[in-house]
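>>> how would this look folded up:
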Amino acid sequence: MIFQVKWRVDEVSMRDSTHVRPCSQGDFDAVVVLGDRFKKYLGLYPHKAIREAITNGFVFGAFLGDKLTGYALFALPYSDIRLVHLCVDPAFYAQGIARALIDAIQATYSDRQGIRLKCRRDFPAHKVWPKLGFQAESLPSGRGADRAEMTAWRKPFGPADLFASMLEDETRVQAVLDTNVVLDVLLERNDKTAKFLHSPSIYDEVALCITRSVKNELSELSPMAARRRVLSRLAQFDELPSEGGTCRALKNELLKSVPVKELRNDSSLEADAGVLAETIVSGAAVLITNDDTAGRVLRKIANSYGVEILHPSQLVVMIDELKGQRKDASGRLQNTGVTVTSSSAGIDREMDHLISTYRGESKAKFRDHLRGSMAANMRIIHAAESNLVDGLVATASVGNELQVSLLRVRRAPIAPTLLKQLLFQLRLEALENGAARILITDPAPGGGENIVPILRQEGARLKNGRWRIEVVDAQLRLNEFLSGRVGSWDLRDWLQNEPQSPMQFATLERELWPLKIKEAPLSNYVIPIRQTFASELLGYDSPLLTRDRDLGISRRHIYYKSAPYKPAAPGRILWYVSGKRGGSIVAASQLISSHNGVPQDLHARFRKYGVWSQQDIADCADKKGRAVAIRFGDTEIFRSEVSLTWADRVAQEYGNILGTVPTARVITDAAFQVIYDKGMNS
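Here you go, the predicted structure:
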């Protein structure tokens, strides 16, 4: 595997490039010579151990032709990557060599959780790690006689178990604290700040969070005693993940909206804009600061991205309004007006912003690949908020595979959500073409977005250097599913551990959608839905692309019913629409979560999903004024409607009664499978 990184020096033409590859034994002497020049910082490392690391593929080198310009030596303990050496020839400083080496390690071992290292605070490299995307974790002491203070750094590759977090109840508003607010709390500089943030009335409603730049700024705090005290107490806050490149680009975009006079008068606004960018990208709903200037200058900008900037004292007052405004995947696409069009000839020079620069892809290589994909079914995605192309997809059916030669999005806050939606649309395309799987042949998928954690979240697995998604259009018995090989599908990579809990089965049905596992321990329901909402939320009885675009592109929606009965999640839903002749069951969805509350609270929390007004929710509430919000996703419209009369007979055979379905009715897994089969295969 070779990673190309464009660079410039005076004596080299623009056609030359630095490439990164695993070192061979033929590179041993060059690695040793370069490393020995920096023994003061790298310490002594046995040459025998270097040879062994090269043999194991744990030394990556950056080369200009045959010349070694830098190297990285690492190990693979447990689930992380431990960086032992990162060394760059001074003649090649500021050419992106260090970043290229780190990116190559991450791309090769993307299944690991991150890269970690320790570095003395008085070494020149101490200031480099944040620029490479690392965040300070702790402040250990060195092993030498001087017990020098060190910083333990870590570069996470993405949040663990993203799908699990997607299915969790979203019960708390994420509030990012800026550096001064954190210091007020941890160093007890301002008792009022701590009291506001720890008020019992919001204790279960708010998750207090910090970002990478805040944590890194705190690691530079003086004196040392305060620095150690602060970092040792940071565990009480949640750390929000955010892609560094996206945050840097967004920060620059935000700063363009700040008047030059304001930046000149208050230089700290640049750091404040950086924290705001991280807040937006991470999906948090609010940034807490006691800096009046930051609030005044940045509030309007933040609001345009759906983020509030509040003083600590305002959080208690605003909590009801903030409920439900945490920006999850479906909310990110609100008001974007996403459009999809076919590509045209001569577009290659309009797409350079979709280059996968983080993987070292060159402009020439990208254009060659783009031109080579012109024969495929290529589509361009635009968002109303941008004049640039926001995404690009090219597909072709080859045998029983849907091969994706291009899957790119531009670097933007909307990029992760857009990628998720594109991956779901690829599943639908695979189903239409009768493909058993999706194979991503794009050599550098993602474009401006690190696609690896998103692919894993969406159920993809890496095999032979390519990402694949099995599209299992079948109902499988449990023992058949657990065998791992069924028909054209190879499920073994998804069955490393046998599923036990309902959540594990729900995860598998989502990752291998539209798979349905018979005898899975999931709750099953028939739920009535009004005709109007069936059209808007399910796409039933109306063309999908003529619906509200925010609803059409989202994978998750919300529906309401009267309390008190609340369906248990995770589970499955069969949707019943009433009619003149008794009505029919028209679709199936995955039940993600359910929530009991008063209409005002439910509307505030879930209004990002659209369709329902507060009055609509009040109209379906019970006599006590309470309703149940049902969050669902991954809906399949039945090919043939199933009459209620027929479905009721099936339910009764397995011990349940549907009747006229006045409210949610529980049915057995066996009844669900029979009704689903009739709807999809009749």
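>>> from here on, contacts and neighbour counts on C-alpha atoms
Noted.
>>> what packs against the longest strand anywhere in the chain?
For the chain, the strand with the greatest residue count under DSSP state E is strand 627-643. Applying 3 or more Cα pairs under 8 Å, 6 or more residues apart in numbering; DSSP states H and E, we find strand 627-643 packed against strand 556-562, strand 584-597, helix 669-681.
>>> and of the ones you listed, who's closest to S242?
Proximity to S242 (Cα to Cα) singles out strand 556-562 among the helices and strands packed on strand 627-643, at 22.4 Å.
>>> how much space between the closest residue to T417 other than its chain neighbours and K608?
Of all residues not flanking T417 in the chain, A329 sits nearest, at 5.4 Å (Cα to Cα, 6 or more residues apart in numbering). A329 is 11 Å from K608, where distance means Cα to Cα, to the nearest Å.
>>> between the two, who's got more neighbours?
Taking neighbours as other Cα atoms under 10 Å, A329 and K608 compare with K608 leading, 22 against 19.
>>> dump the residue contacts of that one.
Residues near K608 by Cα atoms under 8 Å, 6 or more residues apart in numbering: G324, Q325, S330, G331, Q334.
>>> sec struct for it, please.
Here K608 is helix, with the state taken from DSSP: H, G, I helix; E, B strand; the rest coil.
>>> chain neighbours aside, what residue packs nearest to R349?
Using Cα to Cα, 6+ apart, the nearest residue to R349 is R367, at 7.6 Å.
>>> what about that neighbour, neighbour count?
17.
>>> same check, this time on R549
R549 has 17 neighbours, counted by other Cα under 10 Å.
>>> and what of S640?
Around S640 there are 17 residues (other Cα under 10 Å).
>>> do the same with the one 10 residues further on
Applying the criterion other Cα under 10 Å, we find 20 residues in the vicinity of V650.
>>> check I380 too.
18.
>>> what does M150 give?
M150: 19 surrounding residues under other Cα under 10 Å.
>>> over to S542?
For S542, using other Cα under 10 Å, the count is 12.
>>> try K566
17.
>>> one more to put side by side:
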Amino acid sequence: MGCSGGQLLKVIIINEDSAYLGDIIKLGNENSSTLGFLPRGAYLSYAARGQIIVVLGNDNSVIGYLLYNIKNRGMIVSISHLCVKQSHRRCGVGLSLVNELKKRTKDLYRGIRIHCRRDWEASKVWPKYGFTAKHEIPGRSRAGSTLTVWWFDHGHPDLFQLADEQRLKSKVKVVIDANVFFDLQDNIKATNKESLSLLADWLQEDIELCLTQEIYNEINRNPDCAERKRSRMFAESFVKVTSADDESQKVQQAMKRFFPSQLDEHDESDLRQLAIAIAANVQFFVTRDEHLLDRADEIYKCLNVQLMRPSDIVIQQDSLLRESEYQAYRLAGSFIESARVRSKQNTLLQNYFRAPQEETKGEFRDRLQYCLANPQSFQTEIVRGENTPIALISYNRQDKRILEIPLLRIAQGTLGPTLSRYLLLRAIANASKESRILTKVSDNYLSDGVIDALRENGFFCYNGTWIKANPHLIEQATEIARTLCTYGEHFPELKKYFHTISNLIHLAVSKKSTQVLLRVEKSIWSTKILDLDIPAFIVPIRPIWAMNLFDSKIARQDLFGSKPSLVFNVENVYYRSRRPEVIKAPARILWYVSKGEGGYQGIQSVKACSYIDEVIIDKPKSLFARFRRLGVYEWRDVFEVANNDLDREIMAFRFSNTELFDSPISLSDLRHIWIEESGRKFHLQTPRTISTRTFYRLYKLGNGII
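Sure thing, here's the model as predicted:
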């Protein structure tokens, strides 16, 4: 059956329970030679998020679908599949799908992106859909294809475009084992379809498939000379990760308990390639080895590497990006302290923090000495982990409008990204509390990891320095936009920057776009937009969890303190029972620290506020696996929330940008305000919804604002 002039196209969005899902998967599999193979679990995941658009024909059969993904960091929509039945092509089905996607995303996102091979006929259609060819990247096909990156811009003034484009250049490194490598080399068949899903074009911009040099030993075992040559040529197209031999040898010794006592040559190769990956600080290792996958949790706890199936990479792509940037778990077991630098430490710090390729010893010494010689204006701190320097940071407070950071050095190691984000977030929070308008990082020798963290936190590079606005405003959106424009007059060189934020606020207000307004608020945190229409909650939390999640003052009262793994968290997760099911995302949250046990001081008060970014209800094992990267709870803690029932659904919500109050709100003040605002006595055992008015009254009180 072909298309006809009288055909009426019905466009719908499906969920994971849709009766059409089987037909969609079948259509995708029939076209996997061009789309790439996608496992069933990935379809279910997209459907559950409402990210599959379907076109039905006159007989209510599926004639096309569009599968897309949201990259929240860049506010970008990425098309993964656009598929139309052969019999209905050139009938407007594809255009209907793309137009529906445009309509659904135009107010909230920057634009839509699709990767398409240059040599495919389908690449000719994107200009007709309004897309432009932005650039090219190498594809992962064995033929050495080139991918054109097509872009449709929604036309919003974009504060974040430069930072996002630069940030998206950094990929997550994923090492694949020999079996997966050989799967990718072979033509499609039943045994390698799962691995071939890794070749999907839409994965290539975010994920870099890597090998270790051990792959050449595996190739060498093939008795066929022609096959060896073919495999070596294919291996040359991959990035190789390397590590110091002594480091990989140490890891091999630690790994042996996860392998059989008697190893054949293939086992030995498997052990070596995994050890090299771990020693090279790669966080993800892809394998189909069921023996290793069965012990993935143990290996993760011991060696901080995630073993995953190929299909897991496809399904969990977005969370992998977050996980690669944020590894708080790796701090477990370490002792962290921060203290002011003394002048006699100059030589020691030079050994750890001088940029060896570019900065002379004299330059580093002079830079540090200048900061130390002006203690009235400069505060210079060293951060240690297990008595080893891991970070050096200096704050310059000479200009009352700006918190400048002339020194920001992070020692090499796996904690670099996490530590960088923590120090920057702390600097922004301090600048905001001190009523400074800007935070500026002026160090000329920043590492790549620090630069990535700057971009992630919304900094912009201007004339060699990194700038971010962080005014502490609590006003209506239009008033904040007006104030930002006045900042542009105070800082003429940044006038365009402030006006762009202001214009974005006006656009969000005119479009009534809560998501865009929330994104702007977070970008100039800790500003609060009074007319941002998101829910607010007050949540009780026991002191033991407050100590571990955000409250350093309680932690100092405890013999053991908070978990070292949480010292640098910039986001976290809180588990609780599913009922009452009132918590939603996005939202604001006030934390009420209850009495609990232990006789802590400063309890029974509202001590902090955060953003709720995500709420998930699921069984305990699934939630623990999802949020383990944050390093907050052990499995036994999550299991206890579920009353030791593996099948009981519980709630987890991810929160970020926590502000500790300078003036915690006492129980007596809270009772008084509660009666005034609600006419009821204060009694809080479970999360409660509060009005926007109540939230801001408490927020201002906690910040000492009358």
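>>> would you pull the TM-score for this pair?
After superposition, the two chains reach a TM-score (TM-score structural alignment, normalised by the length of the first structure) of 0.58; 490 aligned residues with a Cα RMSD of 5.5 Å.
>>> now mean neighbour count and distance to D616 of the first structure too, for the helices and strands packed on strand 627-643 of the first structure, in TSV please.
Below are those laid out as TSV (neighbours: other Cα atoms under 10 Å; distance: least, Cα to Cα, whole Å):
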stretch	mean neighbour count	distance to D616 of the first structure
strand 556-562	22	9
strand 584-597	22	14
helix 669-681	18	29
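>>> so how far is stretch 685-700 of the second structure from its chain's centroid?
Offset of stretch 685-700 of the second structure from its chain centre (Cα atoms, centre = their mean, to the nearest Å): 28 Å.
>>> contact partners of it?
Counting by Cα under 8 Å, 6+ apart, 535-540, 580, 582-583, 590, 609, 665, 677, 706 sit against stretch 685-700 of the second structure.
>>> and those residues, which is closest to D183 of the second structure?
D183 of the second structure has its nearest neighbour among the contacts of stretch 685-700 of the second structure in I583, at 44.3 Å by Cα to Cα.
>>> just to revisit the earlier point, got the helices and strands packed on strand 627-643 of the first structure as CSV, with distance to R466 of the first structure columns?
Listed next are those as CSV, based on distance: least, Cα to Cα, whole Å:
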stretch, distance to R466 of the first structure
strand 556-562, 28
strand 584-597, 28
helix 669-681, 31
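>>> wait, which of these is closest to A430 of the first structure?
Nearest to A430 of the first structure, of all these, is helix 669-681, at 16.1 Å by Cα to Cα.
>>> can you pull the contacts of L517 of the second structure?
If a contact means Cα under 8 Å, 6+ apart, then L517 of the second structure has I505, A508, V509, L532 as its contacts.
>>> so the last one sits against V516, correct?
No - here L532 of the second structure lies out of contact with V516, judged by Cα atoms under 8 Å, at a distance of 9.9 Å.
>>> more crowded one of these two?
More crowded of L532 of the second structure and V516, by other Cα under 10 Å: V516, with 22 against 19.
>>> any idea how far the more buried one lies from G458 of the second structure?
15 Å.
>>> what segments of the stretch 251-400 of the first structure are helices?
260-265, 269-282, 292-304, 315-322, 363-372 (DSSP state H, counting those that start in this stretch).
>>> contacts only, for the nearest residue to L254 of the first structure once chain neighbours are set aside.
Leaving aside its sequence neighbours, L254 of the first structure sits nearest to A273 (Cα to Cα, 6+ apart; 6.6 Å). Listed by Cα under 8 Å, 6+ apart, the contact set of A273 of the first structure reads K251, L254, L255, L298.
>>> any of those buried? List them.
Those of the contacts of A273 of the first structure that meet the buried threshold are K251, L254, L255, L298, by 16 or more other Cα atoms under 10 Å.
>>> the third one touches D272, doesn't it?
No - using Cα under 8 Å, L255 of the first structure makes no contact with D272, being 9.8 Å away.
>>> wait, a strand at G158 of the first structure?
No - counting by three-state DSSP, one finds G158 of the first structure to be coil, located in no strand.
>>> how close does it sit to G35 of the first structure?
On the measure of Cα to Cα, G158 of the first structure and G35 of the first structure end up 31 Å apart.
>>> and what of S488 of the first structure?
51 Å.
>>> more crowded one of the two?
Remark: of S488 of the first structure and G35, G35 carries more neighbours, 23 against 12, as counted by other Cα under 10 Å.
>>> right, and that one touches L42 too?
Yes - judged on Cα under 8 Å, G35 of the first structure makes contact with L42 at a distance of 7.4 Å.
>>> related to what we said a few turns ago, can I get the contacts of stretch 685-700 of the second structure in TSV including secondary structure?
Compiled in TSV, the contacts of stretch 685-700 of the second structure are given as follows (three-state DSSP):
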residue	secondary structure
P535	coil
A536	strand
F537	strand
I538	strand
V539	strand
P540	strand
P580	coil
V582	coil
I583	coil
L590	strand
C609	strand
I665	strand
E677	helix
I706	coil
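>>> quick one: map G337 of the first structure onto the second structure.
Here G337 of the first structure is matched to F335 in the second structure, going by TM-score structural alignment.
>>> for the stretch 401-550 of the first structure, just list every one of the strands.
Remark: strands assigned in the stretch 401-550 of the first structure by DSSP state E, counting those that start in this stretch are 401-409, 437-440, 446-447, 461-463, 466-470, 475-476, 485-486, 489-490, 516-517, 523-528.
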